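# Provide a 3D model corresponding to the input given below.
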Amino acid sequence: MYQRKDQLAAFNRLLDIMDDLREKCPWDKKQTLESLRHLTIEETYELADAILDNDLQEIKKELGDVLLHIIFYAKIGSEKKAFDIADVANAISDKLIHRHPHIYGDVKVENEEDVKRNWEHLKLKEGNKSVLEGVPKSLPAVVKASRIQEKVAGVGFDWEEPQQVWEKVQEELSELNEEIKIGNKENTEKEFGDVLFSMINYARFIGVNPENALEKTNKKFINRFQFLEESAKKEGKQLSDMTLIEMDVYWEKSKEFFK
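Predicted structure coming up:
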């Protein structure tokens, strides 16, 4: 691993390259805060994929892409005379010091939960009108539900035991089943949302990240289904011409390779 002076030199090199690109490259010169936004979101998802795959080399690559975007935004900010990369770094440093009085002050904490509660109380003192104010509106629904539940738990609005949450899941499932029987589509959708929300809450209590869990299942399903497709193709078969029972033979076989 590099020493701090080498790390700083590498960061300085990237800043110099960004200056060159912004001055000389037609594409880079054209970019704005708005034009980069969707690309940043894409890069963040690619980083998330690499993390789930536990591919350290890919994580390194994707972190570089995300870092480039941070540098890019800061460069545009400096051109607008609004902020530069030093402002960005100093602002987050100041916030971290302020939000960690148990490290940089005289506040005592016993565990992680104390830290979370202090964090949310400090944010309210800083002017936030609600503990939910910092949850981005554009977050994917599963991630948003997780963040909402974490934040309200941080100020004590939470269940005490996992069993209580599981009982709530069962209650919501029962209500969903009733609405399905009645046939009211609007109420069924609402109750289905309640089931998902309660399941996400339960995941928190048992130490499972629901977004990661679902994405891992997505990847597993994709791998198994593509195995099914390839196996059928090798035998000259089309899935559309096969029965479900025939397809299930390959599906069960796929489980030997993709757990």
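
# contacts, neighbours, all on C-alpha from now
OK.

# can you point out the buried residues in stretch 217-230?
Within stretch 217-230, the residues that count as buried by 16 or more other Cα atoms under 10 Å are K220, F221, N223, R224, F225, F227, L228, E229.

# V107: what's it in contact with?
With contact taken as Cα atoms under 8 Å, 6 or more residues apart in numbering, V107 is in contact with P101.

# go with 10 Å
By Cα atoms under 10 Å, 6 or more residues apart in numbering, the residues touching V107 are H100, P101, V115, N118.

# in CSV, list these along with secondary structure, neighbour count and distance to V131.
As requested, the contacts of V107 are arranged in CSV below (DSSP: H, G, I helix; E, B strand; the rest coil; neighbours: other Cα atoms under 10 Å; distance: Cα to Cα, whole Å):
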residue, secondary structure, neighbour count, distance to V131
H100, coil, 16, 18
P101, helix, 17, 19
V115, helix, 18, 15
N118, helix, 19, 12
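
# in TSV, list the residues you listed along with distance to A213.
Listed next are those as TSV, based on distance: Cα to Cα, whole Å:
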residue	distance to A213
H100	30
P101	34
V115	26
N118	29
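
# would you do the same for the sequence below? I want to compare the two.
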Amino acid sequence: MAGEKFERLVEIMATLRGENGCDWDKAQTHESLKPYLIEEAYEVLNAIDLKDDEELKEELGDVLLQVVFHSQIAKERGVFNIDDVIDTLNDKLVRRHPHVFGDAQGYSYARWEEIKAKEKGEKKRTSIGDVNHALPGLSLARRVQENAAGVGFDWTKIEDVWNKVHEEIDELKNAKSPEEVEEEVGDLLFAIVNLSRFLNVDPETAIRKATEKFISRFEKMEKLIEMDNKKVEELNLEELDEYWNKVKENR
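Next up is the predicted model:
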């Protein structure tokens, strides 16, 4: 049944891109769809954060749509189609899990990276593994740290990580030039990501939640101010802080 539904999805996309299809869909390219793929991925994360299964179901469908959309465009270009995408994924999953589909014993990070290196034709690579520089900054830092930890280069005690965070704060306080400040801010953020990892918190998710919380509180603060027939821009920082604390107290 799932196969038939998937085939129907592929047919719908082909129709939308066809001669009598949708003008917007026909005008899209790999490049024009880039922001939509990113947007849909983040909407999946938001649905997970909200623990909204119905929303998650819909957003996963939107991500799948992007995969089918790009595959249809590639088919029209004569380079590959959705079957090739699935075959490539199936082969890679089997190839990279020899402990499940082969004779290897147990999962091995080193073996995983060795297989990836052979697939990409890399003769030499560092133990830190393949670095995906396209990731957002906090996610990139977490991934690099995880890779380094996978080969044993990691803190052994969380107390040492806390000390590192405080050390970076002190170095930032003592930074003199704008260049030093930027460097030390980066070092502090990197240390915070390390601490997040030890606390089993994804830093990218955490900062998104913190930002959303700030937005929500700010909007509530504005409403309180409007209820008092005042405007945000007319209040000084001390007055704004009083409203802000009211919002925090009533959360």
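
# thinking again about what came up before, got the buried residues of stretch 217-230 of the first structure as CSV, with secondary structure and distance to N177 of the first structure columns?
Listed next are those as CSV, based on DSSP: H, G, I helix; E, B strand; the rest coil; distance: Cα to Cα, whole Å:
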residue, secondary structure, distance to N177 of the first structure
K220, helix, 28
F221, helix, 26
N223, helix, 32
R224, helix, 30
F225, helix, 30
F227, helix, 34
L228, helix, 33
E229, helix, 34
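
# now those as a markdown table including distance to N209 of the first structure?
A markdown table is the format used below for those (distance: Cα to Cα, whole Å):
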| residue | distance to N209 of the first structure |
| --- | --- |
| K220 | 17 |
| F221 | 18 |
| N223 | 21 |
| R224 | 23 |
| F225 | 24 |
| F227 | 27 |
| L228 | 29 |
| E229 | 30 |
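
# wait, what's in contact with the alignment partner in the first structure of F190 of the second structure?
Under the alignment by TM-score structural alignment, F190 of the second structure pairs with F197 in the first structure. The contact partners of F197 of the first structure, by Cα under 10 Å, 6+ apart, come to A141, V142, A145, S146, Q149, V169, E172, E191, A203.

# just the buried ones from these?
Neighbour counting over the contacts of F197 of the first structure (16+ other Cα under 10 Å) leaves A145, S146, Q149, V169, E172, E191, A203 as the buried ones.

# now the last one: how far from V131 of the first structure?
Put plainly, it is A203 of the first structure. Distance, A203 of the first structure to V131 of the first structure, by Cα to Cα, to the nearest Å: 21 Å.

# equivalent analysis for the second one, please.
With distances taken as Cα to Cα, S146 of the first structure is found 14 Å from V131 of the first structure.

# where do the helices sit along the stretch 151-251 of the second structure?
According to DSSP state H, counting those that start in this stretch, the stretch 151-251 of the second structure carries its helices in the segments 158-173, 178-198, 203-227, 237-249.

# tabulate the ones you listed (a markdown table), appending distance to K118 of the second structure.
Compiled in a markdown table, the helices of the stretch 151-251 of the second structure are given as follows (distance: least, Cα to Cα, whole Å):
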| stretch | distance to K118 of the second structure |
| --- | --- |
| helix 158-173 | 35 |
| helix 178-198 | 29 |
| helix 203-227 | 31 |
| helix 237-249 | 54 |
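
# deepest-packed of those helices, please.
When those are scored by mean count of other Cα atoms under 10 Å, the highest mean neighbour count falls to helix 178-198 (a mean of 18).

# that one vs helix 158-173, what angle?
Angular relation of helix 178-198 of the second structure and helix 158-173 on a 0 to 180 degree scale: 160 degrees, by axes from the mean of the first three to the mean of the last three Cα atoms, to 10 degrees.

# L93 of the second structure maps to what in the first structure?
Under the alignment (TM-score structural alignment), L93 of the second structure pairs with L96 of the first structure.

# can you pull the contacts of its match?
Contacts for L96 of the first structure were tallied using Cα under 10 Å, 6+ apart; they are N90, I103, Y104.

# contact partners for H133 of the second structure?
S139, L140, A141, V144.

# what is the aligned counterpart of the second one in the first structure?
Going back to what we said before, that points to L140 of the second structure. In the first structure, L140 of the second structure lines up with K144, judged by TM-score structural alignment.

# quick one: that match from K151 of the first structure, how far?
Relative to K151 of the first structure, K144 of the first structure is positioned 11 Å away (criterion: Cα to Cα).

# just K219 of the first structure next, same as before
Relative to K151 of the first structure, and taking Cα to Cα, K219 of the first structure is found at 29 Å.

# again, but for N12 of the first structure
Separation of N12 of the first structure from K151 of the first structure (Cα to Cα) stands at 37 Å.

# more neighbours: those two, which one.
Set N12 of the first structure next to K151 and count neighbours by other Cα atoms under 10 Å: K151 wins out with 23 against 12.

# now the angle from the helix or strand hosting the more buried one to helix 210-234?
If you go by DSSP states H and E, K151 of the first structure is part of helix 141-153. Going by the same axes, to 10 degrees, helix 141-153 of the first structure is angled at 160 degrees with respect to helix 210-234.

# and S78 of the first structure, what pairs with it in the second structure?
Correspondence of S78 of the first structure to the second structure, assessed by TM-score structural alignment: K75.

# residues contacting its match?
Residues counted as contacts of K75 of the second structure (Cα under 10 Å, 6+ apart) are A14, F69, N81, I82, D84.

# hang on, W24 of the second structure packs against L16?
Yes. Counting by Cα atoms under 10 Å, a contact exists between W24 of the second structure and L16, whose distance comes to 8.9 Å.
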